[in-house]
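K.L.:
please find the sequence and the predicted model below.
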Amino acid sequence: MTNDVIIVGAGPVGLFLACELALAGVQPVVLDRLPERSGEQKANGLVGQVLRLLDHRGLHQPLSGLPGAPQPVPRFVFGAFPLELHRLDANPLHAVPVPQHRIEEVLEERALELGVTVRRGCEVSGFTQDATGVTVDFHGPDGTGQARARYLVGADGGRSTVRKLAGIDFPGVTSPDPVSRIAHVRLPEGLRTTASGEVLLPGCPTPFRPYTHTRTDHGVFVISPFNEDAVMIATMEWGGLPVDQRAPLTLDELRASIRRVTGADLELTPARTAGPFTPRRTVGHNTRLAERYRDGRVLLVGDAAHVHAATGGPGLNLGLQDAANLAWKLAAELQGWAPPGLLDSYHRERHPIGERVFMHSQAQIALMAPGAGTTALRALVGELLSHEDNLARIAALMAGSDVRYDTDCPHPWAGGFAPELALTTAEGDLRLAELARGGRALLLDLTGGALGLADRAAGWKDRVDVVTAECAEPPAGALLLRPDGYVAWASGVGEADPTGLERTLRTWFGTPRA
């Protein structure tokens, strides 16, 4: 039996890719080497544009526990600079604190609801590809086996077996600094806070703002008091003594690091709340980007395609949007309606976004390092961030809302992620995100049908939904959304002729059916 797609890796990116493919009418098989979901504490939340994408799929509420649309956060951090985002008239940055094990749980539940097969305990050992598909060798619970698929996707992390077997180069930068230590702990009772909520550590004159990075003369300190039974503490240090990476991080080691970075001697005890709060040490930073995201019938997504410092939490924003970009294009190829070059546009669109995260993650590490030169540079960057236009630019960088895919449409919304709109439709009042739940392309007519868009798009009705709606302050006369939420085409308000619509439909959705 030949499957449509085999996805290697059942982390958040692999599971989300499986969900997106299933929505598009493709039934993938997911292989993962672990016998069950990992409880290891990795990502602590979701940051950026990805929350709006997840809202388009109805996943924002189960992940955040909050109803309605994602809301921007009033503050964030960039290179240990506090970003006072509440100063912005249009704040693009969203964030939700949710542990990775919960993200994986929600996505696996959704994948299984959609009929996705997840096979655990299956470790890929090799593959061969030919003109019609890929044959994958693996070791499973019942011994060695093979599986066949038309395409293979590596979502198997930074040490990706799929990437290595495909011979795809992974160039980048590796540094022994900084050494990062993180754990969820209980702190001693009686720690004082300032009127503004900053934490005062004993013996340290510097107050520390929670949930952000604070640079000292000797490193970086982070305190995130999610609750009194599980406070997340993290440090970063440069130029220290060699570390035995084989030895697990102990609370005594973390306590000594806190003392060196802040000057405070802080008694730590294990977190009392049940959960995966294993202390973790990371030595140095590894920033790498695959030279190509596709090799024939083999593709890469997420950390298999790029690794970088975790500062600012860009990883899942980048990886999950890789998955959304790839899924509909791969489904189009499998279903036979993809226009020429559509699948290759996955690398063309996403590789530059990986390069951008490559750049800003290294810049943030450099801005946190100790030294007089860095201190002088920070004084200059601090001045720049006091201006709202620069603050807005950094906020958009961290959110990924500055992404603009190439399009020949001159409308300002074209190429960017769809705006949040409140609409009145024949089915009642809906948000635009609620119209995108099915993962299909959407042609949104905000002219009340005056342009006859349904007739113009009739040849693509098997691939594109047409919805007529009213909007109090429409940003356009009509919007054509790709399945990944990005605007492929838009017309101006009051525009009499939807110039370029048919050309754009052909570009992204192939030849119309008679």
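P.N.:
Done, it's in.

K.L.:
C-alpha only now, for contacts and for neighbours.
P.N.:
Fine.

K.L.:
the residue nearest the centre of the chain - nearest residue in space that isn't next to it in sequence?
P.N.:
In the chain, the centroid-proximal residue (C-alpha atoms, centre = their mean) is residue 317; its distance is 1.6 Å. Spatially, and ignoring its direct neighbours in sequence, residue 317 is nearest to residue 50 (5.0 Å; C-alpha to C-alpha, 6 or more residues apart in numbering).

K.L.:
presented hereafter is structure B, for comparison with structure A:
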Amino acid sequence: MSIDLGQDVAVTVVGAGPVGLVLAAELALSGAAVQVLERRAEPDEAMKAQSINLPTAEALDRRGLLSAAEAVQREVVERVGSFGRVDGDRSRTAPRFTGHFAGMVLDADLVDWSDPDLAAHTVADGARMVPQRELEALLAEYVARLGVPVLRGVEVTALEDTGDGVLVGTTAGTVRTGWLVGCDGGHSAVRRLAGIDFPGTDPEITGYQAVADFADPEKLAEGWTWSPEGVYRYGPQPGRVTTVEFDDPPADRSAPVTLEEVQDSLRRVSGVDVTLTALRATPTRWTDNTRQAATYRSGRVLLAGDAAHVHPPFGGQGLNLGVGDATNLGWKLGAVLAGWAPEGLLDTYEAERRPVGAWVLDWTRAQIGVLRGDPKSAALRGLVADLLGTRDGTTYAVKQISGAAQRVDLPGDHPLIGRFAPDLWLGDGTRLAEHARGGGFVLLDRTADGAFARLAAAWAGRVTSVPDDEATPAGILVRPDGVVAWASDTADATGLEAALHRWSGAPSFETMG
């Protein structure tokens, strides 16, 4: 079967996982001609992340995909078993998703849900339990509606940055593209061919994740269980099992995982002669290999997702970190291609995303240290368990895991600046996020005379002004990635014009004062 590679496309994205698909969608919304190349002939069916965090769920919301994600969660909850609760005054049944730290499950009843960072983000509660496979399918449908070609069975074998574009050699022929973005995983061919170093810490452990049928499931304890040989978790999904062994990394991580391999690991860790009869999903093998690319950009070649950073998979942080990369990079690269990007805008991609990536790497490294079965780690685990057994400790951990505490370091004194935009309901019954479907900037204007909107009119086509009744905040400017670039509690527009220039470039036209 011949594959029709697009020639002279503006951007070629390598990798059709969630990160590559989100990036392609954001670029398409900006008007860029984009194509996606994927070496796999079919979508990856392996078990990976089982949930998404608040920034990822809200990214789906901004693009009109929240209801589809909520439908996925309802199906997952049905499979796992109902643990929903009524969400306060909005009377919505949704799980209070907390997660775990190093196998220590965070008690939802200890969380201070009135904490401002958590209380500001509740709309997406019903779309958090979205496994990676289902998310990928949802996004594949979305990019198809946007007209983005996803070419499967195409492997990248060479690249040459010519200064004004990139020549990409593939198993289906050579393609010329303006920009090349590697979203092709931890073993990224794009990163390797671009000569970008990948420093970090070497793997020391082996983990497995599988969903299986058992002849004797009653032999296993539910939840996380420690033993001298390692750690295992059984549940919450029927048949789902995770094991962690602290001996050595696997000899060949890329080899297919067999039923016998998972069974042997589970027997060693649990000390129980349990028997697996079948695998009901493609199992995965993982390690604590933890690395971050020396740079996220080399000329016209960029990296996002696991191509830029890898770490242990606790809490699905890698998926969410990668989607954050994609939403941040997508509109910025789109602005460069559209010709209106202010100077240095593309440089802010790595400047903003590298610190978040470094934090996630350390967050997962810390969990490996606490998980270990040696006496020192056990003592540390006891201390951390005590901290997580407090209201402040649990609330802190949930805020970190959920992404509610994420902040970009941006100029301005208002507490919302640099945060992801909170849930904001408007007087006409809509939410602010619903006005972000087109992928541009959104300016909320609650001044009595529309002063903010008049100022932003010069950026028509890039900024959508949304009028509303007077309230607090009086106005906020939200970037396409959901980050608040400017905010004011009064009708004072100080700083708004500077923020528009900083992020939206030069005005499209001059307005009369």
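P.N.:
That came through fine. Just so you know, these numbers come straight off a predicted model, no measurement behind them.

K.L.:
just say helix, strand or coil for the residue nearest to the centre of structure 1.
P.N.:
Here residue 317 of structure 1 is recorded as helix under DSSP: H, G, I helix; E, B strand; the rest coil.

K.L.:
again with the one 3 residues further on
P.N.:
The three-state label for residue 320 of structure 1, taken from three-state DSSP, comes out as helix.

K.L.:
now the helices for structure 2?
P.N.:
18-29, 54-62, 66-80, 116-119, 132-145, 189-194, 259-270, 317-338, 347-371, 375-388, 391-402, 451-456, 496-504 (DSSP state H).

K.L.:
right, and these - which one's nearest residue 110 of structure 2?
P.N.:
helix 391-402 (5.0 Å; C-alpha to C-alpha).

K.L.:
if we can go back for a sec, map the residue nearest to the centre of structure 1 across to structure 2 for me.
P.N.:
Aligned counterpart of residue 317 of structure 1 in structure 2: residue 320 (TM-score structural alignment).

K.L.:
pipe the helices of structure 2 into JSON lines and attach distance to residue 480 of structure 2 per row.
P.N.:
Listed next are the helices of structure 2 as JSON lines, based on distance: least, C-alpha to C-alpha, whole Å:
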{"stretch": "helix 18-29", "distance to residue 480 of structure 2": "9"}
{"stretch": "helix 54-62", "distance to residue 480 of structure 2": "9"}
{"stretch": "helix 66-80", "distance to residue 480 of structure 2": "16"}
{"stretch": "helix 116-119", "distance to residue 480 of structure 2": "20"}
{"stretch": "helix 132-145", "distance to residue 480 of structure 2": "17"}
{"stretch": "helix 189-194", "distance to residue 480 of structure 2": "26"}
{"stretch": "helix 259-270", "distance to residue 480 of structure 2": "43"}
{"stretch": "helix 317-338", "distance to residue 480 of structure 2": "6"}
{"stretch": "helix 347-371", "distance to residue 480 of structure 2": "13"}
{"stretch": "helix 375-388", "distance to residue 480 of structure 2": "35"}
{"stretch": "helix 391-402", "distance to residue 480 of structure 2": "20"}
{"stretch": "helix 451-456", "distance to residue 480 of structure 2": "15"}
{"stretch": "helix 496-504", "distance to residue 480 of structure 2": "10"}
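
K.L.:
out of the ones you listed, nearest to residue 301 of structure 2?
P.N.:
Between the helices of structure 2, helix 189-194 lies closest to residue 301 of structure 2; by C-alpha to C-alpha that is 7.3 Å.

K.L.:
in stretch 383-391 of structure 1, which residues are buried?
P.N.:
385, 391 (16 or more other C-alpha atoms under 10 Å).

K.L.:
Provide the aligned range in structure 2 for that stretch.
P.N.:
Going by TM-score structural alignment: stretch 383-391 of structure 1 matches residues 386-394.

K.L.:
also stretch 349-363 of structure 1?
P.N.:
The aligned range for stretch 349-363 of structure 1 is 352-366, by TM-score structural alignment.

K.L.:
average offset between the matching stretch and structure 1?
P.N.:
Compared with structure 1 after fitting, stretch 352-366 of structure 2 deviates on average by 0.5 Å (mean C-alpha distance after the TM-score superposition for structure 1).

K.L.:
ok, and what's touching that stretch?
P.N.:
288, 290-292, 309-314, 317, 321, 324-325, 328, 408-409 (C-alpha atoms under 8 Å, 6 or more residues apart in numbering).

K.L.:
buried ones among those?
P.N.:
Here, 16+ other C-alpha under 10 Å leaves 288, 290-292, 309-314, 317, 321, 324-325, 328, 408 buried among the contacts of stretch 352-366 of structure 2.

K.L.:
about what we covered before: quick one: which of the helices of structure 2 is nearest residue 463 of structure 2?
P.N.:
helix 451-456 (7.0 Å).

K.L.:
in the closest one, what counts as buried?
P.N.:
Neighbour-count burial for helix 451-456 of structure 2 [16+ other C-alpha under 10 Å]: 452-453, 455-456.

K.L.:
now that helix: which residue numbers in structure 1?
P.N.:
Using TM-score structural alignment, helix 451-456 of structure 2 pairs with 452-457 in structure 1.

K.L.:
follow-up on the earlier one: where's the aligned residue in structure 2 for the residue nearest to residue 317 of structure 1 relative to residue 475 of structure 2, distance?
P.N.:
Under the alignment by TM-score structural alignment, residue 50 of structure 1 pairs with residue 56 in structure 2. Plainly put, residue 56 of structure 2 is 24 Å away from residue 475 of structure 2 if you go by C-alpha to C-alpha, to the nearest Å.

K.L.:
show me how far stretch 304-311 of structure 1 is from its chain's centre.
P.N.:
Counting by C-alpha atoms, centre = their mean, to the nearest Å, stretch 304-311 of structure 1 is centred 11 Å from the centre of its parent chain.

K.L.:
can you map out the strands along the stretch 101-250 of structure 1?
P.N.:
Counting by DSSP state E, counting those that start in this stretch, residue ranges of the strands within the stretch 101-250 of structure 1 are 117-120, 123-129, 134-140, 143-154, 172-186, 192-193, 199-200, 213-216, 219-227, 230-237.

K.L.:
what's the offset of the longest one from the middle of its chain?
P.N.:
On the basis of C-alpha atoms, centre = their mean, the separation between the geometric centre of strand 172-186 of structure 1 and that of its chain is 20 Å.

K.L.:
please tell me how far the closest residue to residue 341 of structure 2 other than its chain neighbours sits from residue 458 of structure 2.
P.N.:
Of all residues not flanking residue 341 of structure 2 in the chain, residue 335 sits nearest, at 4.8 Å (C-alpha to C-alpha, 6+ apart). As judged by C-alpha to C-alpha, residue 335 of structure 2 and residue 458 of structure 2 stand 17 Å apart.
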